[in-house]
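Asker: sequence and predicted structure below; questions after.
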Amino acid sequence: MIVQLDSTSISFPPTATALHEPNGLLAVGGDLSPGRLIHAYQQGIFPWFSEEDPILWWSPNPRAVFFPDKLHISRSLAKTNKKPNWQVTINNHFAEVVHACANQRVDNEGTWITEEMIEAYCKLHKLGHAHSVEVWFDNKLVGGLYGVSVGRAFCGESMFHQKTDASKVALLRFAKHFELNGGQLIDCQVGNPHLFSLGAINLQRERFLMKLNIAQQQPMPDTFWQPHEIISSGEL
């Protein structure tokens, strides 16, 4: 039975009650207010729905994650990453990254990043909870990713690339920078062959929630999410 969320409360049912099929569907309804979204991510829950659907909330089992120090870096990616033309920044152009992710999904497979979602995550960004990583090549924005911070965990939402391997460079440099500053866990929600090839692993939901709870006991350093250029290829 799917729980219909109460519009007057931001509480969610226990994640253990999520459906097995479709995997992780927990609740329906509510809204995308900052308070509800923050509360959801703190519990390992995220929204995912199409334009024609009501708001759907998920907590899949297993959960795909990256440990920042365990990424798989192929020889070709390592070579690509060392090109001097790349520049990677944090929180310089959040809205542009989200729109680019939405446009790429429309072009390839249809998008769940609706205008309602874009507005909600831009609000989260202004409140200091949602963040972007931008990849520039010859001073042109060619890739990036965005997600939500929960202490020393980062819950990735989507990525895009307009140049081969740009999103991989975003993930690679962000993960190393995140690790060096105390980051513990990168959530990528549901795994796929591409993510697993980069080093993602599946965790059972209980173990994921335990690690998420530990990670959110401490914040990242105050300066980490301030707009800046992050790690260079020479530091990897």
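Answerer: Received the coordinates, thanks. Numbering: from 1, shown residues only.
Asker: from now on I want contacts and neighbour counts done on CA atoms only, so please keep to that.
Answerer: Fine.
Asker: where is the longest strand in the protein?
Answerer: strand 140-150 (DSSP state E).
Asker: now what about that strand, what contacts it?
Answerer: By Cα atoms under 8 Å, 6 or more residues apart in numbering, the surrounding residues in contact with strand 140-150 are 41-42, 94, 97-98, 101, 129-136, 154-163, 166-167, 170-171, 212, 215-216, 219.
Asker: can you flag the buried ones in those?
Answerer: Neighbour counting over these (16 or more other Cα atoms under 10 Å) leaves 41-42, 94, 97-98, 101, 129-136, 154-161, 166-167, 170-171, 212, 215-216 as the buried ones.
Asker: just the residues you listed: which are in helices?
Answerer: Among these, the members falling in helices (DSSP state H) are Tyr41, Gln42, Phe94, Val97, Val98, Cys101, Ala166, Ser167, Ala170, Leu171, Leu212, Ala215.
Asker: now the two most distant members of these.
Answerer: The largest separation in these, counting by Cα to Cα, is between Gln42 and Ala166 at 29.1 Å.
Asker: return the distance of the nearest residue to Ser33 once chain neighbours are set aside relative to Glu157.
Answerer: In this structure, Ser33 finds its nearest non-sequential neighbour in Ala120, 6.8 Å apart by Cα to Cα, 6 or more residues apart in numbering. Remark: distance between Ala120 and Glu157 (Cα to Cα, to the nearest Å) = 13 Å.
Asker: next: Asp31.
Answerer: When distance is defined by Cα to Cα, Asp31 is 18 Å away from Glu157.
Asker: how many neighbours does Lys86 have?
Answerer: If you look again at residue 86, you'll see it is Trp, not Lys. Look at Trp86: counted by other Cα atoms under 10 Å, it has 21 neighbours.
Asker: contacts only, for it.
Answerer: So Trp86 contacts Val135, Trp136, Phe137, Asp138 (Cα under 8 Å, 6+ apart).
Asker: can you give me the helices in this protein?
Answerer: 34-42, 75-81, 94-108, 115-126, 166-180, 193-197, 205-215.
Asker: among those, which is the most enclosed?
Answerer: helix 166-180 (a mean of 22; mean count of other Cα atoms under 10 Å).
Asker: who touches that helix?
Answerer: For helix 166-180, using Cα under 8 Å, 6+ apart, the contacting residues are 68-69, 71, 77, 81, 88, 133-135, 142-145, 159-161, 184, 186, 230-233, 236.
Asker: against Asp6, how distant is the spatially most central residue of the chain?
Answerer: For the chain, Gly156 is the residue whose C-alpha lies nearest the centre (Cα atoms, centre = their mean; 0.8 Å). Note on Gly156: its distance to Asp6, by Cα to Cα, is 27 Å.
Asker: in addition, the following structure is provided for comparison:
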Amino acid sequence: MTVLTWLDDESQPMPDTRQALGAETEAPGLLAAGGQLSQRRLEEAYRHGVFPWFSEGQPVLWWSTDPRMVLPVAEFKLTRSLRKTLARFIRTPGCEVRVDSAFERVIGACAGTPREGQSGTWILPEMVAAYTAWHRAGRVHSFETWMDGELVGGLYGVSIGRMFYGESMFAHRTDASKIALAALVCFCRANHIPLIDCQQNTRHLASLGAREWPRAQFEAHLAQVLPAAGPQVWSYDPVHWAQLGLRGEPSA
């Protein structure tokens, strides 16, 4: 019988991920409950491939899913329609990708966007507060799609070493979140970050090249990339579009 670990002390270590509930249970991947969303706890969790996900009225729930949905950046699927969208975006004056220029607006918009197949948000006020504080500490970043001075889409995620853990995305215009994701892929390729964590399987992510890895494979990858030095500069240079075979100069 598997016993769920309750975290009631900041110094209490996260349990071994092999203790997570199995596929035969009602909550496969659930590893622990309780504790706080402190930067120390979040750092520990992500370094072990564990992430928080809970609903209103629940304690903090910590997950280590098996399998794990990931996007190898070398396998990103640039469809013909997305290529056309990106080419049009790049050559249109007033259209640009920014990094970390409006993080609080990005996470706020993501909080109002349910995950695929769900009706409500999982980004509760305490999650917003915790990740905003972690952003100010330099660990969480947003990739933003801007058109004529308006924020129309974006995503945010956690960066440790040469690993990027995607958290959530939103779009207020068609394909605006895909543009931000494509920019993230280009940034990762340019900065030798081979993998973007997607946490859970969705049709949308699968259509863009994401696939499932066994937990053991994912954790082995973390052991390789987390100790490596990550990007020193978090900004988006249009030359990065060349990573997808696109020209990065807008029309005059």
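Answerer: On my side now, so go ahead. The structure displayed is predicted, hence computed values, not measured ones.
Asker: quick one: TM-score?
Answerer: Overlay of the two chains. TM-score (TM-score structural alignment, normalised by the length of the first structure): 0.94; 233 aligned residues with a Cα RMSD of 1.7 Å.
Asker: can you tell me which residues contact Leu5 of the first structure?
Answerer: Per Cα under 8 Å, 6+ apart, neighbours of Leu5 of the first structure: Ser11, Phe12, Ala27, Val28, Gly29, Gly30.
Asker: likewise Pro84 of the first structure?
Answerer: By Cα under 8 Å, 6+ apart, the neighbours of Pro84 of the first structure are Ser233.
Asker: which one of the helices of the first structure lies closest to Ala16 of the first structure?
Answerer: Comparing the helices of the first structure under Cα to Cα, the one sitting nearest is helix 205-215, at 8.4 Å.
Asker: who does that closest one touch, helix- and strand-wise?
Answerer: strand 185-189 (3 or more Cα pairs under 8 Å, 6 or more residues apart in numbering; DSSP states H and E).
Asker: okay, stretch 192-204 of the first structure sits on what stretch of the second structure?
Answerer: Aligned by TM-score structural alignment, stretch 192-204 of the first structure corresponds to residues 202-214 of the second structure.
Asker: give me the residues contacting the matching stretch.
Answerer: Contacts of stretch 202-214 of the second structure (Cα under 8 Å, 6+ apart): 66-72, 75-78, 116, 198, 201.
Asker: buried ones among those residues?
Answerer: The buried subset of those (16+ other Cα under 10 Å) comprises Asp66, Pro67, Arg68, Met69, Val70, Leu71, Pro72, Phe76, Lys77, Cys198, Asn201.
Asker: show me what the first one aligns to in the first structure.
Answerer: With TM-score structural alignment as the criterion, the equivalent of Asp66 of the second structure in the first structure is Asn61.
Asker: distance of that match from Ala18 of the first structure?
Answerer: 9 Å.
Asker: need the residues touching each of these two.
Answerer: By Cα under 8 Å, 6+ apart, the residues touching both Asn61 of the first structure and Ala18 are Gly24.
Asker: hang on, Ala153 of the first structure packs against Asn181?
Answerer: No. Checked against Cα atoms under 8 Å, the pair Ala153 of the first structure and Asn181 is beyond contact range at 11.6 Å.
Asker: tell me which of those two has more neighbours.
Answerer: The neighbour count for Ala153 of the first structure versus Asn181, taken as other Cα under 10 Å, is higher for Ala153 (27 against 14).
Asker: aligned partner of the more buried one in the second structure?
Answerer: Checking TM-score structural alignment: Ala153 of the first structure goes with Met163.
Asker: can you check Cys122 of the first structure too?
Answerer: Cys122 of the first structure maps onto Thr132 in the second structure, by TM-score structural alignment.
Asker: so who does that match touch?
Answerer: By Cα under 8 Å, 6+ apart, the contact set of Thr132 of the second structure is Phe103, Glu104, Val140.
Asker: got a markdown table for those, with distance to Gln217 of the second structure too?
Answerer: What follows is the contacts of Thr132 of the second structure, written out as a markdown table (distance: Cα to Cα, whole Å):
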| residue | distance to Gln217 of the second structure |
| --- | --- |
| Phe103 | 31 |
| Glu104 | 33 |
| Val140 | 24 |
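Asker: which of those residues does the first structure keep?
Answerer: Contacts conserved in the first structure for the contacts of Thr132 of the second structure, using both residues aligned by TM-score structural alignment, their matches' Cα atoms under 8 Å: Phe103, Glu104, Val140.
Asker: of all those, which comes closest to Phe89 of the second structure?
Answerer: Using Cα to Cα, those come closest to Phe89 of the second structure at Phe103, 21.4 Å.
Asker: ok, now how distant is the residue mapped onto the closest one from the first structure from Asp107 of the first structure?
Answerer: With the correspondence set by TM-score structural alignment, Phe103 of the second structure lines up against Phe94 in the first structure. For Phe94 of the first structure, the distance to Asp107 of the first structure (Cα to Cα) stands at 20 Å.
Asker: Gly191 of the first structure now?
Answerer: Separation of Gly191 of the first structure from Asp107 of the first structure (Cα to Cα): 21 Å.
Asker: next one: Val142 of the first structure
Answerer: For Val142 of the first structure, the distance to Asp107 of the first structure (Cα to Cα) stands at 16 Å.
Asker: kindly report the same for Glu119 of the first structure.
Answerer: Distance of Glu119 of the first structure to Asp107 of the first structure, given as Cα to Cα: 20 Å.
Asker: repeat for Thr223 of the first structure
Answerer: Thr223 of the first structure is 36 Å from Asp107 of the first structure, where distance means Cα to Cα.
Asker: contacting residues around Val97 of the first structure?
Answerer: Per Cα under 8 Å, 6+ apart, neighbours of Val97 of the first structure: Ser132, Val133, Glu134, Gly143, Gly144, Leu145, Tyr146, Phe160.
Asker: I am finished for the moment; much appreciated.
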